[in-house]
Each structure stands twice: as C-alpha cells, then as structure tokens.
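> Quick one: sequence and predicted model below, then my questions.
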Amino acid sequence: MSLVDQHVLVTGAGRGIGAAIAARLTRDGARVTALGRSEAPLQALVARGAAASYETADVTSEAAMAEACAKAAAKNGPIDVLIANAGGAESAPFLKTNAAAFQRMFDLNVMGVANGARAVLPGMIERRKGRIIAVASTAGLRGYAYVSAYVASKHAVIGLVRSLALETARSGVTINAVCPGFADTDMTEESIAKIMEKTGRKRDQALAELAKHNPQGRLIAPEEVADAVAWLIGPAASAITGQSIAVAGGEVM
C-alpha cells in the first residue's frame, strides 16, 4: 500500500506525535487531513506543508467525527488510512479519581478511536483496503501509579484494536496500535510541571523520574513514533494486524 495518492486522516494532529505523523506521511507522498479541536495549530501545520488540509472536530462526538470525515473525503478523496492519535491523560491517586474522570478518559481515549473507526471502516471494507492505527501508550500494556483512569482507557484501546482486527481480518483492512512510552511532547511537559509543583524537584530531576521507565534512559522522539506508523501502513506490514507495537526503548517486552 504505497502512500502516494493515499488519503490519510490524523486526529490530534495539532501538536506532538500527531503533528510528527502528519509531517512524516506528507513527506512520504500522502494527502494528509489534519484533524483537531483548535484551528490555529492545524492552520500552521498546513501552512508549513506538513498536511494538505485540516478539519476541526471533537473526537468524542460520533456525529462531529462523521461530519469531519465526510468533509475530508469531499476534499481529498476516500480516507484510506486513519491515525487515531487524539488523546489525553489525567493524574491523581485512585481514591481521588472520581467516576467523571474515568468517563472523560474513556470518552477521549477510547471513543475517540471508536468514533473515527466507525466513520471510515465502511468505505475501507467496501474498497477492500485500508489501515487504522490507534496511538495508544505503554499504559495500554502495563500499569502506572496515579493514572488509573488513563491506564484503564488505554488498555481498552488495545482491546478494541484486537477485536476490530479479528472482525476485519479478511476485508483487506488492518488495524493496529502503536504504544509510545514517555515522549518528548507537550503532554509530557505538563507531567513534568506537575511533578515539579507537587514535589519541589527541579526540571531535570522531574524529567529523570519519567525517563527512568525507559531502559535507554530517555524520552521517545515523536518522529520515532511516526516512523513506526509509516511502517505499519506500508506494504511490508500487510500481514500485521491486531498488534500493539511498543515504541519505548525496551520498557515493555
């Protein structure tokens, strides 16, 4: 499946891993639609040539995602690849994490993937080709303290990927997940700031607290996640489906 003339929709494309994926796949020849909630970073992405066009939508809304995907297809043709990258994390001890927090994490991290898949899968199955990649997390493969709602939601994403992969195994569509460890993104910077605020540690100490999970002792670059995505949607990965590929320096084996 060559990316030349392929239409790829990337959710959460305004920053971090999503922006890196959009830029990489654009360089590989894809027509990329960048999707997010905030217009300004999407406009900037298009302006610097890292995406062909953009749409704004809240991935937690099934109707909004269906409408955005329809608009994207009208501009750039049928959606051949969905990168369901939009997500977020909230941190608190479990006993201070209420039902509303669990619901927010599930709506964003799980339904964001499900709503996107529901919008694009019928066309992919009809054309008998397509790729869906969920950007999950190592939190979908192991546990972490103080982020129970986030971890639960990312485990659910992995379960969704596995189930959909079985349902679509003979359709020409593959469905996989990539699972980054702590990456060099704004979301990680927010985590560093919280550690500094709560513990009084300096930034390098807070960074080391996160980087220690990676046996390589570093944060993952967004471009490294984009490389994994590019491989999974390429022709060499046509037999890869239902998998969760950790991009984490050996943290998960």
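Received, thanks.
> hey, let's count contacts and neighbours off CA atoms from now on
Noted.
> Please tell me how far T241 sits from S153.
Remark: distance between T241 and S153 (Cα to Cα, to the nearest Å) = 20 Å.
> and for the strand or helix carrying K198, what are the contacting residues?
According to DSSP states H and E, K198 maps onto helix 186-199. Residues from elsewhere that reach helix 186-199 (Cα atoms under 8 Å, 6 or more residues apart in numbering): R15, G16, G88, A89, F182, R201, K202, R203, A206, L207, L210.
> Below is an additional structure, to be compared with the one above:
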Amino acid sequence: MSDVSRTALITGAGRGIGRAVALRLAAAGHRVALTARNRDELDETAKLCDGPAIVVPADLTAQGSVDDVFAMVEAEFGPVEILVANAGAGNSAPIARITDLDWQRMLDLNLTAPFRCIRRAVPTMVDAGYGRIVVVASVASKRGEPYIAAYTAAKHGVLGLVRSAAAELARTGVTVNAVCPAYVDTPMTTDTITMIANRTGRSPEEARRLLADKQPIGRLITSEEVADAVWFCVANPGVTGQGINVDGGAIQS
C-alpha cells in the first residue's frame, strides 16, 4: 500500500498486461482510470480492482481522443500522476508485403498514441513536481526479428521517445521508463499462436512451444511479471530513462 493515493491512467486496460497493471496499482491504493476500445473488458477489469476505478472507452488512435480521455479522468479523479501507456498491437508480414495501411497502423497505435499521452500528461506532472510515466514496449524495441518490421520500427521508436523524455524531464520529479517484455501469456500472444498455426500447419500446442522456447527460461512471461516491473518503475524515483527487459534472459543488458 502506498503512502499517497494517486491518479493512474492505464491504456489497453481491458485485458492482459493492462489489466494486471491496473490491479497492481489499485492494490497499492491508487485510483485507476481504465481506457481501451472494448467497454465490456474494461468493466470486467474495473470490477476486479480493489478501490476507485473508472472506465473511459476510447480508440486512442482517433484524432482528439487522448485529450478527451485525459479531460474525463481529470474531471473525475484530478490530474493524471501515473501514466502507463500499454495499448498496443502487432502484425506479421514479410517486408515486401507490408502495406502502407499496415505500416501506419503500427506507428499510430504503438508510437503516436503513447507520444500523445505523454505530451498530454507532462505539463501537470511537471507543475506538481511528481510524475511516473511507463510505456509497455517490447524486446522488439531492442532487436530485430523477421516478419515484424513495422511493429519493430514502432517499438524502437517508442523506446527512443522514452529515453529522450526521461532526459528532458530528469530534474522535474517526473520519471519516464519502458518495460520491454518478450512473449507474454496474453490474448495478443494467443492470436499470434493461431496465426503461426494457420500459416505453418503446426498445431496450436506446437506454435505455443515455439514461442515459449524463445525465452531461455522455456516459458511465456506472465502478465503479473510485467506488472511487477511496471510497479518497480512507479515506486523507485531513482529509475528513469530505462528499458527494463522482462524476457526470461533473452536479452542480457
């Protein structure tokens, strides 16, 4: 339990990592504002939270939606003091088959939406002398893999954004970090498993093992393990500008 209850906004909070982060912050005594596109999933997350929680459905890639979400949170809970930019998605295709639409969709969701959230959060955080910004990035922020060029480019970009923002805000009381998971046991990974099975003829079990074996520990990362890393970034004011790997030892840094 934290000594001070603060207002936290979690994007992509309807399921998976976002839900685990919301529960972790709520358990610490913070007020949580939950946003994603699916209201039913958000409502379920809110029911699971221990403490005040509000649901703000939105598509953060839509023009003006970030400002609208922040305004609703501020009206209910006050200024956002903790921002966890978790919303994201991936796609897979050889470079020659990546369409302009696919490329732009990856940039819009994985890079531009977090940028807009950070831009909107920073002024009130700086004025207050306190802020915690955590972007859920990916190990794809630090290495390249075949067939995910658009996703990887966006995730490399968002890690650069985190590092630059952290340097700019270092003396203001605002920290900015990224958490970089490998394959996490979430609905997003389940979708990836289905795609691999459909494209390769492997069974879903074989496809799941293929992804699990990418981590040296031999299993998928859990959402709770990622949420713990997010909490570390929130709780420790001496940590900023970092990309913290939660990947079972895949990238040693």
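Ah, there it is. All of these numbers come straight from a predicted model, not from anything done at the bench.
> still on that earlier bit, now tabulate the contacts of helix 186-199 of structure 1 in CSV and tack on secondary structure and neighbour count.
Converted to CSV, those look like this (DSSP: H, G, I helix; E, B strand; the rest coil; neighbours: other Cα atoms under 10 Å):
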residue, secondary structure, neighbour count
R15, coil, 19
G16, helix, 18
G88, coil, 12
A89, coil, 20
F182, coil, 25
R201, coil, 15
K202, coil, 14
R203, helix, 14
A206, helix, 20
L207, helix, 21
L210, helix, 19
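> from the residues you listed, which is closest to G249 of structure 1?
Nearest to G249 of structure 1 among the contacts of helix 186-199 of structure 1 is F182, at 10.0 Å by Cα to Cα.
> Double-check that closest one against I220; I have them as touching.
Yes: shown here, F182 of structure 1 and I220 form a contact pair, counting by Cα atoms under 8 Å, at 6.2 Å.
> Now the common contact residues for those two.
Shared contacts of F182 of structure 1 and I220, defined by Cα under 8 Å, 6+ apart, are found at A248.
> quick one, what contacts G87 of structure 1?
With contacts taken as Cα under 8 Å, 6+ apart, G87 of structure 1 has the following neighbours: G12, L108, N109, G112.
> actually E55 of structure 1, not the one I typed
Listed by Cα under 8 Å, 6+ apart, the contact set of E55 of structure 1 reads T33, A34, L35, G36, A68, K71, A72.
> can you tell me which helix or strand the last one belongs to?
Which is A72 of structure 1. helix 62-76.
> so what's I251 of structure 2 closest to, chain neighbours aside?
N245 (7.3 Å; Cα to Cα, 6 or more residues apart in numbering).
> Roughly how far does the one you found sit from E225 of structure 2?
Look at N245 of structure 2 and E225 of structure 2: by Cα to Cα, they are 11 Å apart.
> Between those two, point out the one with more neighbours.
Higher neighbour count among N245 of structure 2 and E225: N245, with 23 against 17, using other Cα atoms under 10 Å.
> Cross-check the contact I'm expecting between that one and V226.
No: the pair formed by N245 of structure 2 and V226 falls short of the contact definition of Cα under 8 Å, at 9.2 Å.
> Find residues that contact each of the two.
Contact with both N245 of structure 2 and V226 is made by residues V179, P181, according to Cα under 8 Å, 6+ apart.
> what ranges do the helices span in the stretch 1-150 of structure 2?
Listed in chain order, the helices found in the stretch 1-150 of structure 2 under DSSP state H, counting those that start in this stretch are 16-27, 39-48, 65-77, 100-107, 113-128, 149-169.
> Give me the mean distance between the next helix or strand after the last one and structure 1.
Of the helices and strands lying after helix 149-169 of structure 2 in sequence (DSSP H and E), the nearest is strand 174-181. For strand 174-181 of structure 2, the mean distance from the matching residues in structure 1 following superposition reads 0.2 Å, by mean Cα distance after the TM-score superposition for structure 1.
> helix, strand or coil for G249 of structure 2?
Local secondary structure at G249 of structure 2 is given as coil here, using DSSP: H, G, I helix; E, B strand; the rest coil.
> still on that earlier bit, so what corresponds to the residue nearest to I251 of structure 2 in structure 1?
Per TM-score structural alignment, the equivalent position to N245 of structure 2 in structure 1 is A246.
> I'd guessed its match sits against C179; true?
Yes: at 4.5 Å, A246 of structure 1 and C179 qualify as touching, with contact defined as Cα under 8 Å.
> what residues are shared contacts of these two?
Common contact partners of A246 of structure 1 and C179 (Cα under 8 Å, 6+ apart): S137, T138.
> Can you give me the neighbour number for R170 of structure 1?
If you count neighbours by other Cα under 10 Å, R170 of structure 1 ends up with 11.
> should've said E190 of structure 1
Residue neighbour count, defined by other Cα under 10 Å, stands at 12 for E190 of structure 1.
> Repeat that for G234 of structure 1.
Here the count is done by other Cα under 10 Å, and G234 of structure 1 has 14 residues near it.
> roughly how far apart are the residue lying closest to it once chain neighbours are set aside and T174 of structure 1?
When the adjacent residues along the chain are set aside, G234 of structure 1 lies closest to M1, with 5.4 Å between them (Cα to Cα, 6+ apart). From M1 of structure 1 over to T174 of structure 1 the distance is 11 Å, taken as Cα to Cα.
> Pull the contacting residues for the closest residue to A34 of structure 1 other than its chain neighbours.
Excluding its sequence neighbours, the residue lying closest to A34 of structure 1 (Cα to Cα, 6+ apart) is Y54, at 4.5 Å. In this structure, Y54 of structure 1 makes contact with T33, A34, L35, L42, Q43, V46, A72, judged by Cα under 8 Å, 6+ apart.
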